[in-house]
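[1] Next input, structure requested:
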Amino acid sequence: MANYFVGDIQGCFDELTLLLSKVDFNPSQDQLWAVGDLVARGPGSLPTLQYFKALDGAANVSLGNHDLHLMAVHGKIKRANPKDKLEALLASSDIDSLIGWLRHQPLHQELPEHSLVMTHAGVPPHWDISTLRGESKRVTQALQAPDYQEALLEKMYTSGSNQWHSNMDELERKIYCINALTRMRFLHSDNSLDFDCKLSPAECKDPDLTPWFELEGKINKTHTLVFGHWAAVMGKVSSSRIKALDTGCCWGEYLTLWHLETDEKITQNKLKKS
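    So this is what the prediction gives:
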């Protein structure tokens, strides 16, 4: 059995198909792990979700910010961005079933036998594994609740904190967790999340900002940490225990697959439009 981890697909389904064919992916014996942002920007969000849902036990997904945004669009909380190319997905007869499946995906995944953690954007350096599990579970339970739209998705865009502290209320904890695990890039010197700078670490000249993965973290001392979300990083981090897999396929670059057992990265270039 092989474990394959794929970076942000964002609707680039044709590229995903070609990438998996390069490694002869077999869902009857292999496992496919996706760092989130299955949808948006590329033309194939519908077949991407259908494919992962059909994989059933062979698929392991952590939700990304675009996946959560899709839920909000489906619930008419937010309007679809034409650039996300979600028209076919939203008009599909499968949409309710696919949203239902997506709601049951967590914000983080673990592979205990390899001491591995996967999230979409990373893990706050000051969180230990117990905190990650507990806070992620809170959000997962909220997404699966019947009132998830009113109780969480509507509040996701209006409430919450960008800094973790001990006296946060229940909603603030959930919003911080969502922001940290699906949107985090840089942290300020006080460990608060910055949502404005999307540059690469080399391009960012603000001395108050540090990439979260360059700070001494509790989890990456004991675990391999797999993430996506930050295309500007293009897979380049200094620690061998951290695997950055978003390589900007939807922006014209390439899709990356990491084979855990061999520590090999396999790529597929963005297909040119015909």
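[2] From here on, just use CA atoms for contacts and neighbour counts.
    Will do.
[3] where do the helices sit along this protein?
    13-22, 45-55, 65-74, 87-91, 95-103, 129-144, 148, 154-156, 170-183 (DSSP state H).
[4] Need the winner for burial among those.
    Across the helices of the chain, averaging neighbours per residue (mean count of other CA atoms under 10 Å) puts helix 170-183 on top, at a mean of 23.
[5] please give me the structure for this one as well, since I'd like to look at both together:
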Amino acid sequence: MATYAIGDLQGCFKPFKCLLDEVKFNPDQDQIWLCGDLVNRGPESLKTLKFCYDRRDNLIAVLGNHDLHMLAVLAGIGSPKRKDTFNDVLASKHRDKLTDWLLSCPLMHENDDWVMSHAGIYPGWSLQQARKCAREVETVLQNPQLRLQYFENMYGNTPAIWDESLTGPDRWRTITNFFTRMRLVNGDGEIDLTHKEALSDAPAGLIPWFQWPQRTPLKKKILFGHWAALQGVSNYPGVLALDTGCVWGNRLTAVCLETEALTSCDCEKS
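    Next comes the predicted model:
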């Protein structure tokens, strides 16, 4: 039995299948962990989502920002953006069951050795605090009344730092941004959500969240996606970046959690 954690799919179904073939994935024994952004920007969001749904008994996916955006549109909050590519999901006869499954997916998943979320773990949180915050938002997403309030207030870059006294939509949005949009923080632990490019071009005073000097030790290795500009290189022990920019024509990458062996498939530009 092997567990394969895989970077952002973003509707790139053919590279996903290629990668599973490369690692000789056995659906009767092996498990897949997906680090979020299953859909959007790539060409086959529906096919990717249906494949994941059909293998939900041995597949764990954490929610990414693109998944949440699509769920908000499916809930009638806002409309697709110009670059969105999930109209196939919106028009599908399977949209309801796929929506229900996505809404049941966690923001964070872990085993004895690894913890995974889409963008990482906020460096000011302990593992216990991260678990608590993830469960809070997951509970909101699974409540039909609170869910609409959540989506109506999901978009925005503030608050940028954790405050335990936060409540309601401000608290939900902050937790969501930490788990699904975070890249850089300043010396005070405030997240910056504007810079998305290479670290070499980062504004002065900002560092990757995993390099924050006061980061709380988690005693587990961290898996995250979201930050394609890192190209899978964190240069930091115990922190593995998995988004290697498949949707931008680069690679889709998997890591075997038992051996830490990496496997990649090249991706054609969409």
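[6] Now render the helices of the first structure as TSV, adding distance to residue 266 of the first structure.
    Converted to TSV, the helices of the first structure look like this (distance: least, CA to CA, whole Å):
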stretch	distance to residue 266 of the first structure
helix 13-22	7
helix 45-55	19
helix 65-74	24
helix 87-91	28
helix 95-103	26
helix 129-144	29
helix 148	37
helix 154-156	35
helix 170-183	24
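[7] between those, which one is nearest to residue 258 of the first structure?
    The minimum distance between residue 258 of the first structure and the helices of the first structure falls on helix 13-22, with 10.7 Å, by CA to CA.
[8] so that closest one corresponds to what in the second structure?
    Aligned by TM-score structural alignment, helix 13-22 of the first structure corresponds to residues 13-22 of the second structure.
[9] just stretch 117-127 of the first structure next, same as before
    Mapped onto the second structure using TM-score structural alignment, stretch 117-127 of the first structure covers residues 115-125.
[10] Just the residues contacting that stretch, thanks.
    35-37, 62-64, 107-110, 130, 162, 178-183, 189, 209-210, 212, 214-216, 220-227 (CA atoms under 8 Å, 6 or more residues apart in numbering).
[11] do the same with stretch 208-227 of the second structure
    Taking contacts as CA under 8 Å, 6+ apart, the residues outside stretch 208-227 of the second structure that touch it are 7-8, 35-37, 64, 112-127, 180-187, 189, 191, 196, 236, 238-243.
[12] re the thing from before, how far off centre is the match of helix 13-22 of the first structure?
    19 Å (CA atoms, centre = their mean, to the nearest Å).
[13] Likewise for stretch 123-134 of the second structure?
    Mean-position distance between stretch 123-134 of the second structure and its chain equals 16 Å (CA atoms, centre = their mean).
[14] Residue 186 of the second structure maps to what in the first structure?
    Counting by TM-score structural alignment, residue 186 of the second structure lines up with residue 188 in the first structure.
[15] Can you name the residues that contact that match?
    By CA under 8 Å, 6+ apart, residue 188 of the first structure lies in contact with 194, 208-210.
[16] how about those in CSV, adding distance to residue 202 of the first structure?
    CSV is the format used below for these (distance: CA to CA, whole Å):
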residue, distance to residue 202 of the first structure
194, 16
208, 14
209, 11
210, 11
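[17] Drop the exposed ones from the residues you listed and show what's left.
    Neighbour-count burial (16 or more other CA atoms under 10 Å) is assigned, among these, to 194, 209-210.
[18] Determine which residue in the second structure is aligned with residue 161 of the first structure, please.
    Match for residue 161 of the first structure (TM-score structural alignment): residue 159.
[19] Please report how far its match lies from residue 108 of the second structure.
    For residue 159 of the second structure, the distance to residue 108 of the second structure (CA to CA, to the nearest Å) stands at 21 Å.
[20] In terms of neighbours, single out the busier of the two.
    residue 108 (27 against 16; other CA atoms under 10 Å).
[21] With respect to residue 267 of the first structure, which of the helices of the first structure lies nearest?
    Relative to residue 267 of the first structure, the nearest member of those by CA to CA is helix 13-22, separated by 6.7 Å.
[22] picking up where we left off before, from memory the match of residue 161 of the first structure sits against residue 176, does it?
    No. Using CA atoms under 8 Å, residue 159 of the second structure makes no contact with residue 176, being 11.0 Å away.
[23] still on that earlier bit, out of the buried ones among the contacts of residue 188 of the first structure, flag the one nearest to residue 174 of the first structure.
    The nearest member of those to residue 174 of the first structure, counting by CA to CA, is residue 194 at 17.3 Å.
[24] didn't the closest one look like it was pressed against residue 183?
    No. Applying CA under 8 Å as the test, residue 194 of the first structure and residue 183 come out as separate, 9.1 Å apart.
[25] what's near enough to touch the residue nearest to residue 67 of the first structure when sequence neighbours are not counted?
    Of all residues not flanking residue 67 of the first structure in the chain, residue 37 sits nearest, at 5.5 Å (CA to CA, 6 or more residues apart in numbering). Residue 37 of the first structure makes contacts with 8-10, 63-67, 120, 229, as judged by CA under 8 Å, 6+ apart.
[26] Now flag whichever of the buried ones among the contacts of residue 188 of the first structure is closest to residue 2 of the first structure.
    The nearest member of those to residue 2 of the first structure, counting by CA to CA, is residue 210 at 34.3 Å.
[27] and the gap between residue 4 of the first structure and residue 19 of the first structure?
    Separation of residue 4 of the first structure from residue 19 of the first structure (CA to CA): 11 Å.
[28] list residues touching both of the two?
    residue 257.
[29] Would you check the span in the second structure matched by stretch 243-252 of the first structure?
    Counting by TM-score structural alignment, stretch 243-252 of the first structure corresponds to 240-249 in the second structure.
[30] tell me how far the ends of that stretch are from each other?
    From its first residue to its last, stretch 240-249 of the second structure covers 21 Å (CA to CA).
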